[in-house]
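A.B. asks: I would like to see how this sequence folds:
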Amino acid sequence: MVRFMVSLLVFLPGVVCKVTIVKCNIRDPLPILHKYYQSGDLSIGGIISQVHRFSNSIPFDKYPSYELVDDHVNFSPGWTYLASMELLSTQGGVIPNYNCGFQSHPVAAIGGPDICLHMSTILSIYKIPQLTYGSAPVVNKEDQAVFFQPMFPNGDHQHSGILQVLLHFRWTWIGVLSVNDDNGERFVHDVLPTFSHHGICFDFIERFPTVSFYIDFSNMMDESLKIYKVVMASTATVMVLYGEIETMMILKTFLQFSEVEDIPRKTKIWMMTAQMDFTSSSIDRYWNIGFLHGALSFAVHTKEVLGFWEFLQTRNPSSGEQDGFIKFFWEQAFICLFPKSEIHPQSEKTCTGEEKLEALPASVFEMSMTAHSYSIYNAAYVVAHALQSMQLHKSKQGWKEATAAGGRQNLQNQELWQINHFLRRVSFNNSAGEKIFFDENGELVAGFDIINWVMFPNQSFLRVKVGGIDPWAPPDNVFSIHEDSITWPSIFNQAQPLSLCNDNCYEGFSKKKKEREPFCCYDCLACPEGKISSQKDMDDCSQCLEDHYPNHRQDTCIPKGITFLSYEEPLGIVLASFALLFSFITALVIGIFIKHQETPIVKANNRDLTYALLVFLLLSFLCVFLFIGRPDTLMCLLRQPAFGIIFSVAVSCVLAKTVIVVLAFMATKPGSRKRKWVGKRTASSIVLSCSVTQTMICIVWLATSSPFPDVDMHSMTDEIILECNEGSVTMFYCVLGFMGFLAIVSFSVAFLARKLPDSFNEAKFIIFSMLVFCSVWLTFVPTYLSTKGKYMVAVEIFSILASSAGLLGCIFPPKCYIIVVKPELNNRQHLMKGKY
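C.D. replies: Just a heads-up that it's a prediction; the model follows:
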């Protein structure tokens, strides 16, 4: 039916424009019956698209009217030419190239995008401007293009808006249906590649069946069925439809296949371009158009025209005698008949003319002005303002001011084709309060609304504005969408629909492309150890910063904790407690030996070496505290050299005691020259030389590559280790190696002296102590290298405590037992008799 029911009387100073709208009727080719005429000083013609019907191909053995019996047809070129010629002829008759009476040619014509090219063939000859309310057609002739003025914004803004919607909802897997014409071809070849560059993939790209007047209906249905099968087999949820006015009718047609074919209809989200519109027809009340529920479409930005609703409420068949549409529309809309009706009887009901338009479902008639109707409304005012501008321009050039009647006559007698110059320069505010003007390229400066379709059981619907594209807004506001205002199909339970080739790769996973599939299709792989993905569908997992580590789900990075061997933790407390315990025992032994220093057992085997050994064992226990606590510069500089020198002195004391015992027994022969080596000088020399050697090693270490506080972020996954970097690992193992050398020499000498017959002989005890010492430090090396963090420090502390305790425990308990428990045995006689 007629997409708008509006009588346009355009009043400007000195000008009253009439709007003439015509529609073809094929049963009575001449004259055209369905038209609207409003008298005025100047006329604006209009050839407006309505509903469409198809017929089978025309047989040439019969008169065409026998077969083409439908009252509504698609505007074919022939009928468009006829309507165009009537606009140029006297009202009520068609005499080509003649104008009888006082009626002038229309100053401009308004047409739909599907018919304007054919309309232009006739009207461009007379230099009549043609305003189209849809997308600009592809005009091949320059002499015709100059007369086109689209009432439609730059289509690139709409294409950008479609892409923005797809990206906003993360719809990366879509199907595309485009109209089969030049505009559709440009959309597929020029626009869709930009979608791919932004990560959008296409499950299919198909063309709507070509719509023409003479078409094989059965062939069109076959093509539609093929498209329907492709759409329903698609795994994509979102279908982008790039079409024209008639495309909505094709969509409604082929979606009825679900009722006649054994093909289940899947719920799809239809995204339609602004060129498409819902074309009302009487058959729509019987067809299920619920598929539009939840659809999104673009529309040229509109505002509510004040008074339009009230105007529609006053419209009835008796309100306009020159309206050749309204009675015909009334009968089909309300399924009734007026007396002497021109159409075939479809109802026994008689039209009263008092029926209310607002009672009709929106699928039959909408009470709000649609985007296409809004464009037609603005087009009429663009022409009127251009006429006014032209009249003012002529006045400034010296035209004589006239009376109102004379002014009108002068305007009629002017060469009105000059209005083309003024059309693109108009700028005004329409009655809705919106500014209408064109840019330097002649394109309408306007944006697009994003519409959400809400369907109701009674075949009515609402178009809800949920966003828009405003190319002239600040960058952050060019695209807007209000998700909370969108009504999705019920199958999605009001959750945002997904349109993906496969499920998302969730956090902790990354995408891996599938072979021989579009790039939107991929598998999901878990992130490797040490990496995370914090968002869905990440192309690759990322490494955490050095001071962070992945959580167990590998979807976020957690700050690492700082760790070192401290006095607050159980391990530090245990080790410090043992160090204090052994230090106390060593101090106790020293006290016992000092108290009984004049007894034979204390004097035996060099009392000074015994004191030195006990003191350095005490220091070795105490040096453990250099390894516990937060590492700092002084601690790192002291702890390894101190440990190395102290242990070297202790082991050298043991070595000296063993050497002195061996030399003492070798010097018992009369006249032996070795007697002079038995004494304090030899013992002191051994201890001093060993100590100085180790000290020199440590000095070289400190001078060349000294230890320093360091941070280890890599050894432990979830901890930052505060440690002392040894500086030179080689020097560290040189210190340990020299200690090991002293221990081996001591063990060897003690082993040789193990059977010497003397109660003073400590060789057996030294053998065991060196066995413990060597075992501990040989085990230390692999254990130390296989541990990390504070546990490396704990291993070294344990080795210090164990080896020191081994020396203390293997050498001194027997002597302390005699001194404290068996003092009667602590005399020279018993020592000489070897009765320990």
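A.B. asks: C-alpha only now, for contacts and for neighbours.
C.D. replies: Noted.
A.B. asks: In the chain, where's the longest helix?
C.D. replies: For the chain, the helix reaching the highest residue count under DSSP state H is reported as helix 633-666.
A.B. asks: Check which helices and strands that one sits against.
C.D. replies: Using 3 or more CA pairs under 8 Å, 6 or more residues apart in numbering; DSSP states H and E as the contact criterion, the secondary-structure elements in contact with helix 633-666 are helix 607-622, helix 680-705, strand 708-712, helix 729-752, helix 763-786.
A.B. asks: Confirm for me that residue 784 is in contact with residue 792.
C.D. replies: Yes: using CA atoms under 8 Å, residue 784 is in contact with residue 792, at 5.5 Å.
A.B. asks: list residues touching both of the two?
C.D. replies: Here residue 784 and residue 792 share no contacting residue, scored by CA atoms under 8 Å, 6 or more residues apart in numbering.
A.B. asks: returning to that earlier point: most packed of the helices and strands packed on helix 633-666?
C.D. replies: Greatest average neighbour count among the helices and strands packed on helix 633-666 goes to helix 607-622 (a mean of 21), per mean count of other CA atoms under 10 Å.
A.B. asks: mind checking how far it is from the chain centre?
C.D. replies: On the basis of CA atoms, centre = their mean, to the nearest Å, helix 607-622 sits 70 Å off its chain's mean C-alpha point.
A.B. asks: For residue 333, see how far away the residue nearest to residue 697 when sequence neighbours are not counted is.
C.D. replies: In space, residue 697 comes closest to residue 735 once its chain neighbours are excluded; the distance is 6.9 Å by CA to CA, 6 or more residues apart in numbering. Here the distance between residue 735 and residue 333 works out to 106 Å (CA to CA, to the nearest Å).
A.B. asks: Sequence B follows; please return its structure for comparison with A:
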Amino acid sequence: MVSAGWVLLILLFPDAVGVPVRAKCTLSGYHHHGYYKDGDHIIGGFIPLTKPPSRANHNFHTAPELSERLHSLEFKSYPHMLALIHAVEEVNKNPRLLPNVSLGFHIYNAIFEDETALAGLWGLLSETGQTVPNYRCGGRGGSKIVAVIEGPTADHASRIATALGPYRYPQFSYGHLDPESRQKVQFPSLYGMVPSESSLLASIARLIRHFDWRWVGLITSDDGRGKRTVETLRKEINKAGGCVAFTWLLTEYERYGPKQIRLLDDVQRSSANVTVLHGTRMYVEAFGMVLSWPRVHLKGLVWILTSQDEFPSETKFSSLKAFDRALVLVGQKRPIPGFEPFLQRIKPRNYQGDMYIKAFWQQVHKCLWRYTSWKPRCTGEENITTNKVREHKLLSPTWGYGIYNAVYAIAHALHALVSERPLGSTKDSQAWQLLSFLNKAHFSNPAGDDIFFDRDGNVVASYEIRNWIFSPEGSLGVVPVGSIQPRAPLGQGLVINENRIRWNRRFEQRPQSVCSQSCPPGFRKKHRQGEAACCFDCIPCRAGEIANQTNMERCLQCPDDQYPNEGRDKCIPKAVTFLTYQDPLGVTLASLALSFSLLTISVLGLFVKHRNTPIVKANNRDLSYILLVSLLTCGLCSLIFIGRPGKLTCLLRQTVFGVAFAVAISSVLAKTITVVLAFKATQVGHGLRRWLRPGVSNSIVFWGTLVQVILCSIWLGSSPPFPEYNTQSEVGKIVIQCNEGSVGIFYGVLGYLGLLAMISFTVAFLARKLPDAFNEAKHITFSMVTFCCVWVSFIPTYLSAQGKKAIAIEIFSILASSMGILACIFTPKVYIILLRPDRNSKQFLKKK
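C.D. replies: The predicted structure follows:
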């Protein structure tokens, strides 16, 4: 938020909507108002060189006492100023970059109490020591100020961006920017030299995805940034297939208390082995102090720390010991080229305008400018050796890398502007003209990094993955283990050496962090009611389904021509099958059919041979021949059911069977009626004797068969049987079978045969007490009982069977019913003909 002082100033000067107006102002004291070096183009710098004092008088207006400077000097920010000075000097010495054009700088101490900060900002824009808002007082040509570098906090950036926005000065922030400050429409000239927080959170999600951690805890700061972090990181983790096990928001100022106790209890009870701690360096250190309390004994965890601030290495930090073996993501920084030689050349006499260099000198060389007995006296000629640079925690060669890149971005944009107008002068150029070149800037800095900005104005950079390892003495060792390019395509941009990572001692190998173990192939996930999506049970796939990957949400149905293997993790092609003559069942049924046919032929031959004997003639010889031929046809038609079904065989199977049995049952009915009429019309001239003519019995057979022929003709004409592939009847097999077409007509054919059989049974049953010698009624009764029992049993059995079994049941029913008729009707006659020829005579028949 913009403070009241800033808003008031803007309200007082409503004309501040463009380039400051040039006016005549005195230039006295210009070199006193900040640390200044002249050049063709000036880079403004707002760096907090001191801590906020009790009174705001440290903005280079008057020089404070050395002791006060030493006490208030912000040592971690002073190298930032040195990095800016070094970068400007390096650019000016480069003959290929901005030839014949020099860069200068004007650095202000950005304590950022409103009054002092406003004074410095408007003084910079006015180009004079006087604060004249909306007026440019310095320079004879165009404005020398081309860009402003500031930092390190988001508040600093937003305040300066609000004031500089109307003037379109390019602004470079080397600190972390609030996501709200990254609205390009509101702040079109603001550029971030630190990767955006969204890219950091995306990098965390990539790291979690790489290790397949699906159950992660999240702890962050209790402020607007922390809440946005929770929302963003939850989406990123969910997108990667994971879930957030618990979320806690804590301020960095909270100490060990009830809220922390509840948090630690949640962490201890949770099955998550990975916890993300996101916040500033101070926040991480404060939470580490909570974990360091003697009463806190957490189980071994994998901590992911995401602070972009530098943590000095090889230093004792008792508050960070709780994060031993943690993985830390930091913005990748390279050593600034030539920074060490630059530091070694620094002498206080060469920087007379820098009132804080002596305080810095005392800190680095551990000396005092005044005489004391406990420390050596500073001479100003001491050398900052390589060892001192490496040992001093604030002189890291990577410190100020963002400022270094900002200077080079400004230089390359100016170089592009110079190249566009080679014959003209750039000294009268306006700062806003650099924006189009900055948006398109893409260059390699002297360290070898590619520098360019994304559409939101953030520098695109990678993150370094570090492994913290504390020694028994408490010294922090930092081991680089990889890097992440957050904007690389998914599956790329992550380079990590897992062999270098040392995990928490609780884990012998790469740790897992899941709410539920992965469902193996062959199983699918069933989510638990009321729990996170990562908490589920594994249930096996149903019949006909497979799961060929782990953690599948649903099983896949195998195609009709395939079936699941035993593990239900892949589909196997089904074997094509049908009832063949090579099949044991087919061989058995074919043998029975041939045996029955041979037996029927034998009986028929026996009857033909003894056709003139009384036993053959007495029972209507012609009907016996018709019945035997029809039974032979029934036996042989069962062979059509064996073999690969085709169009012709499917058409013939049921129709031949239905017509053949219709002839057989009609013949039996005709024989039964003939027997009844023979005994009822014994007197000469009886009215029933005319029905005993041979043509009557043949008519019964004809009309009984004709009805069945008509039914079969309708069947073949309307919905004939056809071959089909049955993929469901047998597991792992495709059965080629005949589809009956019209099921209604099929059962109508069977029903008609049943009707004929019931009529024959009824007539035969009523005639069962007639004289035995001429009476076949008893035998016909038994044959029809057998026939009906077989086919009544057939229907439910056929309906419950599938594939080859259904075909086998129908063949068996055909043979069984045919055998029953043959056995019941013809066995007594064959017995008399072959074994009791004495009974096969007229005298014996008359006697009976």
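A.B. asks: TM-score of the superposed pair?
C.D. replies: Their TM-score after superposition, calculated using TM-score structural alignment, normalised by the length of the first structure, is reported as 0.73; 741 aligned residues with a CA RMSD of 5.1 Å.
A.B. asks: quick one: which of the helices and strands packed on helix 633-666 of the first structure is nearest residue 829 of the first structure?
C.D. replies: In this view, those are compared for proximity to residue 829 of the first structure by CA to CA, and helix 607-622 is the closest at 19.0 Å.
A.B. asks: post-alignment, that closest one versus the second structure, mean distance?
C.D. replies: Its aligned residues in the second structure lie a mean 1.3 Å from helix 607-622 of the first structure after superposition (mean CA distance after the TM-score superposition for the first structure).
A.B. asks: so residue 247 of the second structure sits in a strand?
C.D. replies: Yes: when DSSP: H, G, I helix; E, B strand; the rest coil is applied, residue 247 of the second structure is found to be in a strand.
A.B. asks: what's around the counterpart of it in the first structure, how many residues?
C.D. replies: Aligning on TM-score structural alignment places residue 247 of the second structure opposite residue 205 in the first structure. For residue 205 of the first structure, the count of nearby residues is 15 (other CA atoms under 10 Å).
A.B. asks: do the same with residue 667 of the second structure
C.D. replies: Here the number of neighbours of residue 667 of the second structure (other CA under 10 Å) works out to 28.
A.B. asks: First-to-last residue distance for stretch 142-151 of the first structure?
C.D. replies: Distance between the two ends of stretch 142-151 of the first structure: 19 Å, counting by CA to CA.
A.B. asks: Please name the spatially closest residue to residue 553 of the first structure (chain neighbours excluded).
C.D. replies: The shortest distance from residue 553 of the first structure to any residue other than its chain neighbours is 6.0 Å, reached at residue 508 (CA to CA, 6+ apart).
A.B. asks: show me what contacts that neighbour?
C.D. replies: Taking CA under 8 Å, 6+ apart, we find residue 508 of the first structure in contact with 526-527, 532-534, 541, 553-555.
A.B. asks: Can you say which of the residues you listed are buried?
C.D. replies: 526-527, 532-534, 541, 554-555 (16 or more other CA atoms under 10 Å).
A.B. asks: Now for the residues you listed: which two are most distant?
C.D. replies: The most widely separated members of those, counting by CA to CA, are 526 and 534 (12.2 Å).
A.B. asks: if we can go back for a sec, Throw the buried ones among the contacts of residue 508 of the first structure into a markdown table and include distance to residue 371 of the first structure and secondary structure, thanks.
C.D. replies: Below are those laid out as a markdown table (distance: CA to CA, whole Å; DSSP: H, G, I helix; E, B strand; the rest coil):
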| residue | distance to residue 371 of the first structure | secondary structure |
| --- | --- | --- |
| 526 | 50 | strand |
| 527 | 50 | coil |
| 532 | 49 | strand |
| 533 | 45 | coil |
| 534 | 43 | coil |
| 541 | 47 | coil |
| 554 | 50 | coil |
| 555 | 47 | coil |
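A.B. asks: In JSON lines, list those residues along with distance to residue 486 of the first structure.
C.D. replies: JSON lines is the format used below for those (distance: CA to CA, whole Å):
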{"residue": "526", "distance to residue 486 of the first structure": "35"}
{"residue": "527", "distance to residue 486 of the first structure": "36"}
{"residue": "532", "distance to residue 486 of the first structure": "34"}
{"residue": "533", "distance to residue 486 of the first structure": "31"}
{"residue": "534", "distance to residue 486 of the first structure": "28"}
{"residue": "541", "distance to residue 486 of the first structure": "34"}
{"residue": "554", "distance to residue 486 of the first structure": "35"}
{"residue": "555", "distance to residue 486 of the first structure": "31"}
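A.B. asks: of all those residues, which comes closest to residue 20 of the first structure?
C.D. replies: Comparing these against residue 20 of the first structure with CA to CA picks out residue 534 as the nearest, at 63.0 Å.
A.B. asks: separation between that closest one and residue 714 of the first structure?
C.D. replies: Residue 534 of the first structure is 22 Å from residue 714 of the first structure, where distance means CA to CA.
A.B. asks: quick one: stretch 736-750 of the second structure aligns where in the first structure?
C.D. replies: Per the alignment by TM-score structural alignment, stretch 736-750 of the second structure matches residues 722-736 in the first structure.
A.B. asks: Give me the contact list for the matching stretch.
C.D. replies: By CA under 8 Å, 6+ apart, stretch 722-736 of the first structure touches 562-564, 630-632, 636, 640, 644, 694, 697-698, 701, 705-712, 789-790.
A.B. asks: Let's see that with 6 Å instead.
C.D. replies: Around stretch 722-736 of the first structure, the neighbours that count as contacts under CA atoms under 6 Å, 6 or more residues apart in numbering are 564, 636, 701, 705-711.
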